[in-house]
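> generate a structure from the sequence data that follows.
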Amino acid sequence: MIRGFIMRILSMMVFFTLLLLSACGEPTANKTDWTNKNWKEIESNAEDTTVRMFMWGGDEGINQYIDEWIVPRLKKSYDITLERIPMDTPEILQKLQTEKQAGKQDGTIDIIWINGENFKNAKENELLLGSFTGVLPNYNEYYQTEDPAFLTDFGTPVEGMEAPWGKVQFVFHCDTAKIEKPPRSFAELKSWIHENPGKFTYPRAKDFSGNAFLRHVLYAQAEQPSDIFNRPLQEEKISNTADRTWEYLNDIEPDLWRSGDHYPDNLTELDRLYSQGEVWMTMGYNESRAEALIEEGVFPRTTRSFVMEPGSIGNTHFLSIPFNSSNQPGALTAINFMLSPEAQLAKYKPDYWGENTPISMDKIPEEIQKEFHAVERGESVLPTKKLEESFLPESEASYVEWMKEQWFNEVVQK
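Sure, this is the predicted structure:
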């Protein structure tokens, strides 16, 4: 009798173990792959669903564009409820990694705003759905799908795992009431800093904008910027360029704000210093970002943007879908809508966001082309021709982490 009881217990343990192993199997093993479905079927299955979009939430204009323009139109046209969840991208990836390790098939994230090193990490750790751009009607109709800017992301092959949502260029901002002629090169910037001690600084290397500033300095110290952006990171081959970069940064440090004893932790802190007049320049990875801040009274009305030789680094940012999205049809439909000419036009206008668009002008309807051309981006925004002439591609993602570590070792601790 006891033996029979023990056998029943063992049988139950085996049963529950098998259930557990089944639950912890491949996250997408039993899920429908919607990337191969008919588009009408996808849209039909997206109706009356909720899509959870996780994205960086540090810009109020961007948040308003999503909440006030995208959300009501998705609801009206597709009966999709879009929920915007603000979270820093590395935290999003950590959340996905945790769900993957737990074997969670129905995840809590449907869309991610992503690019650069975060995309590389997500791809390498298999946190993304896979190739999906081939099924998006708007992408294939209105975008130059073979554009190199869409095929690689900071040097990482995209392979259809993310859809281009926007593109931006790095610019500097200055108060023209205080600076009549901004520097035209990094050599002139160094001279200006020494002539105006305490009136310039930049964010730390861990900050996205601060790291971009430092990569601009790296480009400027190379024989040609292409020596950096066209090559994978090999420290021994860029050692001379790196040495000149640290020499430049250490040379300007004593004449930075607070004599370089403290660097702003992020762009928000630098913007605050600029708005208070403590420094006379700020910067950012969006050529039109000053417009909204001017209108809000944060930046002075005499704020203008400028770029310096050898050029301005620009990149494309993307939308992607996690490996375990519980609403693939809704995510696909929402992304397709956000890539539409109408949504891109609204994003291009300075009312909310004002950033540039990756859409191909020659592929969109003529009446929308005219609307794009009629948009007044604002006095602080450089002419499109000037931005295009100064455009420099991003280096591969490994330069970002390398810069964080080396800047700390070679500048902060010196």
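> can we go C-alpha only for contacts and neighbour counts from here?
Will do.
> wait, isn't Asn324 in contact with Asp106?
Yes. Between Asn324 and Asp106 there is a contact under C-alpha atoms under 8 Å: 5.6 Å.
> can I assume Pro254 sits in a helix?
Yes. Per DSSP: H, G, I helix; E, B strand; the rest coil, Pro254 lies within a helix segment.
> which residue packs closest to it, ignoring adjacent ones?
Nearest non-adjacent residue to Pro254, counting by C-alpha to C-alpha, 6 or more residues apart in numbering: Gly260, 5.8 Å away.
> and the gap between that neighbour and Ile193?
12 Å (C-alpha to C-alpha, to the nearest Å).
> one more: Ser44?
Relative to Ile193, and taking C-alpha to C-alpha, Ser44 is found at 59 Å.
> look at these two and report which has more neighbours.
Under the neighbour definition other C-alpha atoms under 10 Å, Ser44 and Ile193 were set side by side, and Ile193 has more, 20 against 14.
> the structure of the following sequence is requested for comparison with the preceding one:
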Amino acid sequence: MKKKLRVILTILISISILFSACGSKELENGDNFRKSTWEEIEKSGQGTEVYFYGWGGDPKINSWIDDVLAKEVKDKYNITLKRVPMNIDEVLVKLLDEKNLEAEGTIDIVWINGENFFTAKENELLEGPFLEKLPNGKKYLDLNDVELNYDFGFSIDGYEAPYGKAQFVFIYDGEVVEKFPKDHEEFLQFAKVNKGKVTYPAPPDFVGSAFVRNIIYDMVGYEQFINMEPDYEVVKKEIMPAIDYFKELKPYLWREGKAYPSTMAQLENMFADGEVIITMDYNPNKASRKISDGQFKSTTKTAIFQKGSVGNTHFVAIPKNATNKEAAVLVINEIISPKMQASKYDPKVWGDLPVLDNSKLSSEEKKLFDNVVLGKATIDQSILLDNRLPEMPAKLIPIIEKIWEEEILK
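Purely as a prediction, here's the structure:
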């Protein structure tokens, strides 16, 4: 299904080149929005509806949007926030289709990231820059932070606002695993000792792909990838030590590496059932959340490699043809408020890492985060930030996934 959507997306992108920009009504709407003061935006956006499109696969995230964020914007602005679950590939197809038909927009906010953001921005599907309009952005964000200016290597230029942060972690049962491996070499030995009890999701699963990149970083570093051209042979030559490593690791994995979990969710279930002794995630608070939900044992712990782990920031954006941009920025401004960032930081609620600059918070605002009970399975945020490695440019990731598939799955 995902490959089919990518084919449709490619066709629509080609078609969009043949069409002129959206109609005068949309251009006028955007021009008025860009010229509006914050006071005018607040007045215009109140008492309206906002349609928030994004991945809907996590009940906790859905509940945070529906029950916490929606209540906040309803109380403050009388805005009715309507969440629409949709995979990002389908969102891009929808936006391109609306653009080509010069149709009125149906999406006000979209949860977006990486190459999908690049595709949307390059095809003029997004409104911007708008980050500079947000009072909470100026007040609480470090606008010079590289992670807030580049999304998987793509320049943001104010067309996105940060939503939260993620960082790759390993999750294991401390009752079974006395000491977690500190690097790729120890991980291989660990797999040999625990033959058949270790595995990882097959790329392009998001977490499985992150595991592959984390091994690559641990073996060959990351600096050379930052400005690397997306050339298949160049990338393959650089990551071959890691590919050879995955080949050596393969026979000691679950089912001797002849099959891999297709998703992170499948691996989580295998871990919860005791079929394997580790899992992994891009949310450092996931283990504590699963413990509190009764899905993981109380002895569950979290770990990262000694050299660090891959991290990224996820974002929200406003479609260029959105019909309610004023209310959309009001909602986004609340998303990056200390109150909302602290609420979703709680593992029982979501566990999403905050995007705010701690040095810009008042004593009372800092207490919002200090009062969050992270749980004993969570690594302290300061340790995570000190060991955070930058994401690889998005254009390299499909190449790495293709090489992994060709070399490891054959």
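> TM between them?
Overlay of the two chains. TM-score (TM-score structural alignment, normalised by the length of structure 2): 0.91; 391 aligned residues with a C-alpha RMSD of 1.8 Å.
> counterpart of the residue nearest to Pro254 of structure 1 in structure 2?
If you follow Gly260 of structure 1 across to structure 2 using TM-score structural alignment, you land on Gly257.
> what's the neighbour count on that match?
Using other C-alpha under 10 Å as the criterion, the residues surrounding Gly257 of structure 2 number 19.
> so it versus Val198 of structure 2, what's the distance?
10 Å.
> again with Asp370 of structure 2
Counting by C-alpha to C-alpha, the separation of Asp370 of structure 2 from Val198 of structure 2 is 35 Å.
> with neighbour numbers in mind, choose between those two.
Val198 (25 against 11).
> and what about the more buried one, helix, strand or coil?
coil.
> and it, what is it in contact with?
Val198 of structure 2 makes contact with Ala191, Tyr252, Leu253, Trp254, Val276, Ile277, Ile278 under the criterion C-alpha atoms under 8 Å, 6 or more residues apart in numbering.
> sitting in strands, which of the residues you listed do you find?
Ile278 (DSSP state E).
> by neighbour count, which of the contacts of Val198 of structure 2 wins?
Neighbour-wise, those (other C-alpha under 10 Å) top out at Ile278, 26 neighbours.
> quick one: map it onto structure 1.
Checking TM-score structural alignment: Ile278 of structure 2 goes with Met281.
> check Lys376 of structure 2 too.
Checking TM-score structural alignment: Lys376 of structure 2 goes with Glu379.
> check Leu188 of structure 2 too.
Aligned by TM-score structural alignment, Leu188 of structure 2 pairs with Lys190 of structure 1.
> tell me who's in contact with the residue nearest to that match when sequence neighbours are not counted.
Leaving aside its chain neighbours, Lys190 of structure 1 sits nearest to Ile252 (6.4 Å; criterion: C-alpha to C-alpha, 6+ apart). Residues near Ile252 of structure 1 by C-alpha under 8 Å, 6+ apart: Lys190, Ile193, His194.
> against which helices or strands is the host helix or strand of the first one packed?
To tie it back to what came earlier, the one meant is Lys190 of structure 1. Using DSSP states H and E, the element containing Lys190 of structure 1 is helix 186-195. With contacts defined as 3 or more C-alpha pairs under 8 Å, 6 or more residues apart in numbering; DSSP states H and E, helix 186-195 of structure 1 has these neighbours: helix 239-252.
> mean deviation of the helix it packs on from structure 2?
In the superposition against structure 2, helix 239-252 of structure 1 averages 1.7 Å from its aligned positions (mean C-alpha distance after the TM-score superposition for structure 1).
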